[in-house]
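Asker: after the sequence you'll find the predicted model.
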Amino acid sequence: MVVVFQPYVPLQWTKLCQRSDVGMSKAKGGRSLNRKKDRSLWWVIGVAVGVTAALIVASNVTARRLGEIVLPSIILTDQERGADRHVLGSADAPVELVEFSDFRCPHCRESHEILGSQIEELVAEGTARYVRKHMLVIDPSDTSLNAAEAVECAADQGYYWAFLDMLFANQAAQGQKWTRDAMKTYARELGLDTKAFNECMDQQKYRDKVLADSAEGYSTPGITGTPSFLVNGELLRIRSYQDVISAVLAAAGQSPGQGQ
């Protein structure tokens, strides 16, 4: 069944998050040399201790500046959720739902809160395969970028979706404070291997992947902001978030309320 979605841009959906436009003399000499070596050793030790202390202080300052971090009520691994990094569901599902989203976008948070469990139900039923992609809109060179890279680093440890849940749960209170150090604090609070996570962030391991996603979003005809949804490659023009579920069901040949 071919589903054609007619373009519609309702007034309330102009509220999509849109982009706003790093002998004796030798002996004396020997003793002097040893003293220099000793001083050098103690200097190195002192520097190391100082750097460690500074990092601890910086971490504590970051934690205090962020305030209380809300953790997901249930923390599941990606494997437990049947996910493969940013993808939920089987490639054999009749419908592919793709979302372009920005962790700093308040409407993306609303979408996640309203549609998250419903999309997981469609995935569990085998009706849909859900693919999430980054689109940097709110703060593309700083906080949006930091959050997107962080969730990809969390995925290396099997916690993409748990980290995603935590980001959206804290967006309203802390989104503007999402430095790279803040993301490291989030990883510690979630119980991740912080050494591996911090190295991933410091090396900007997933920056190219994040930027490629974002470029894809901006180059897709009709996408002007986030969240944006495509059903089997067709961009949806929706009046409400619930229209996303209706479009998935229609593409699968089902009507609302009809089970698999």
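Answerer: Sure, I can see it.
Asker: please make it C-alpha for all contacts and neighbour counts, starting now.
Answerer: OK.
Asker: where do the strands sit along the stretch 151-260 of the chain?
Answerer: 228-231, 234-235 (DSSP state E, counting those that start in this stretch).
Asker: Q171 is in contact with R104, isn't it?
Answerer: Yes - with contacts defined as C-alpha atoms under 8 Å, Q171 counts as touching R104 at a distance of 6.5 Å.
Asker: from the structure, what's the count of residues near V57?
Answerer: Other residues lying near V57 total 12 when counted by other C-alpha atoms under 10 Å.
Asker: thinking again about what came up before, the strands of the stretch 151-260 of the chain: which one's closest to G89?
Answerer: strand 228-231 (14.4 Å; C-alpha to C-alpha).
Asker: residues in contact with that closest one?
Answerer: 95-101, 235-236, 244, 247-248, 251 (C-alpha atoms under 8 Å, 6 or more residues apart in numbering).
Asker: and for stretch 194-213?
Answerer: Here stretch 194-213 makes contact (C-alpha under 8 Å, 6+ apart) with 133-135, 145, 148-150, 152-154, 180, 184, 187-188.
Asker: the structure to be compared is supplied as follows:
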Amino acid sequence: MNSSLSMQCCNARQAIFVYLVKRSASLFLLLCIGCSAQSSSNDEATQRLKRMIRADYALKPGVEITLGERQRSDFKGYYKLPVFFSLGTKSQRVELLVSKDGRRLFRVQPIDDVEEKISLAGRPVRGSKDAKVTIVVFDDFECPYCAENHARLFGEVLREYGDRVRIYYKDYPLFEIHPWAGRAAIDANCLAAQDSEAYWEFADYVHPHAREISGQGRPQPQQFALLDNLAVSLGERRKVNMGQLRSCIAAQNDGALRASIKEGDAVGVSATPTIFINGEKNEGVLTSQDFRAMLDRELRDAGQSPPAHGSTEAASGGPKP
């Protein structure tokens, strides 16, 4: 092959180059996926593209990637390319922009996209509703790591930061491994519909006592009964409308629960706890140092002074009904 012909053809071993700009108004993913009819087939190019997407998104081995049909876009010279991720019954859709010559792809994600997708309307809040720093936790009542996070968040972090932060919980029960987590979430929401503090008292009790609720071989109906009785006991203590509470518990309407799970899926939640601090995603339990570093940074960015930090230890627990 002469030099001029070589310059016209793509090298089959050409590497894929990625340029990713994070924490900007938009997130761009640039992939050079050079293709040649002589050097690689469309199938090979598709597989290379899938491998690159898998690596960039850090997808688990079991996640399947499906490329949709190209569509017209508002960007000159580019088509929209839907990409679907699926794992079991869960799925997520993202959109890329592909150049008409098939050589470049862009992913555009507005910086405020995450916060816009998480609805906090009507959710119980701890801290100050007017705080500049918002902590949103996608939580599972039966998850031991969530219990550890709950203890640190409310035994130490809230004590230090007080009205400088506001904390919300969103439901994301892992039904496959935590059979009563969904029941607990619905019961808690029945309390929240009338009394936010009753919701938090429920969470304060269930998280450190999840193992006791599960019991050694305890049948699921008995687990459900324990949760229902706890909600009723807290409702009586908080003097809510008991008829309304009992009806809510009996109905077990999971509409709000499913909506919360859908929101979690939309912002990339796949495990619990997943913690968003002013929209920044963090998976797993954060250490006290991690919390402090992130919260202090967000406070300074908002023009506020962080609190003085002492050597406090996390505490757990809540009122026993």
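Answerer: Yes, it's here. Owing to the predicted nature of the structure, the values given are computational and were not obtained by experimental measurement.
Asker: and Y161 of structure 2, how far from E95 of structure 2?
Answerer: Between Y161 of structure 2 and E95 of structure 2 the distance is 38 Å, computed by C-alpha to C-alpha, to the nearest Å.
Asker: likewise S233 of structure 2?
Answerer: 48 Å.
Asker: stretch 146-155 of structure 1 against structure 2, how far on average?
Answerer: Superposed on structure 2, stretch 146-155 of structure 1 shows a mean distance to its aligned partners of 0.7 Å (mean C-alpha distance after the TM-score superposition for structure 1).
Asker: which residue numbers in structure 2 does that stretch align to?
Answerer: Counting by TM-score structural alignment, stretch 146-155 of structure 1 pairs with residues 183-192 of structure 2.
Asker: what lies in contact with the matching stretch?
Answerer: For stretch 183-192 of structure 2, the surrounding residues in contact (C-alpha under 8 Å, 6+ apart) are 123-124, 140-141, 171, 173, 198-199, 202-203, 224, 227-228, 231, 235, 245, 248-249, 252-254, 257.
Asker: I249 of structure 2 -> structure 1?
Answerer: I249 of structure 2 maps onto M201 in structure 1, by TM-score structural alignment.
Asker: show me the helices in structure 2, by range?
Answerer: 3-8, 42-57, 113-117, 144-152, 158-161, 181-192, 196-206, 210-214, 220-237, 242-251, 255-266, 288-301 (DSSP state H).
Asker: possible to save those as a markdown table with distance to K22 of structure 2 and mean neighbour count?
Answerer: As requested, the helices of structure 2 are arranged in a markdown table below (distance: least, C-alpha to C-alpha, whole Å; neighbours: other C-alpha atoms under 10 Å):
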| stretch | distance to K22 of structure 2 | mean neighbour count |
| --- | --- | --- |
| helix 3-8 | 34 | 8 |
| helix 42-57 | 13 | 14 |
| helix 113-117 | 13 | 15 |
| helix 144-152 | 27 | 22 |
| helix 158-161 | 28 | 17 |
| helix 181-192 | 34 | 25 |
| helix 196-206 | 35 | 21 |
| helix 210-214 | 38 | 16 |
| helix 220-237 | 43 | 17 |
| helix 242-251 | 44 | 15 |
| helix 255-266 | 19 | 17 |
| helix 288-301 | 17 | 15 |
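Asker: against K90 of structure 2, how distant is V136 of structure 2?
Answerer: 22 Å.
Asker: between the two, which is the more surrounded one?
Answerer: V136 (23 against 11).
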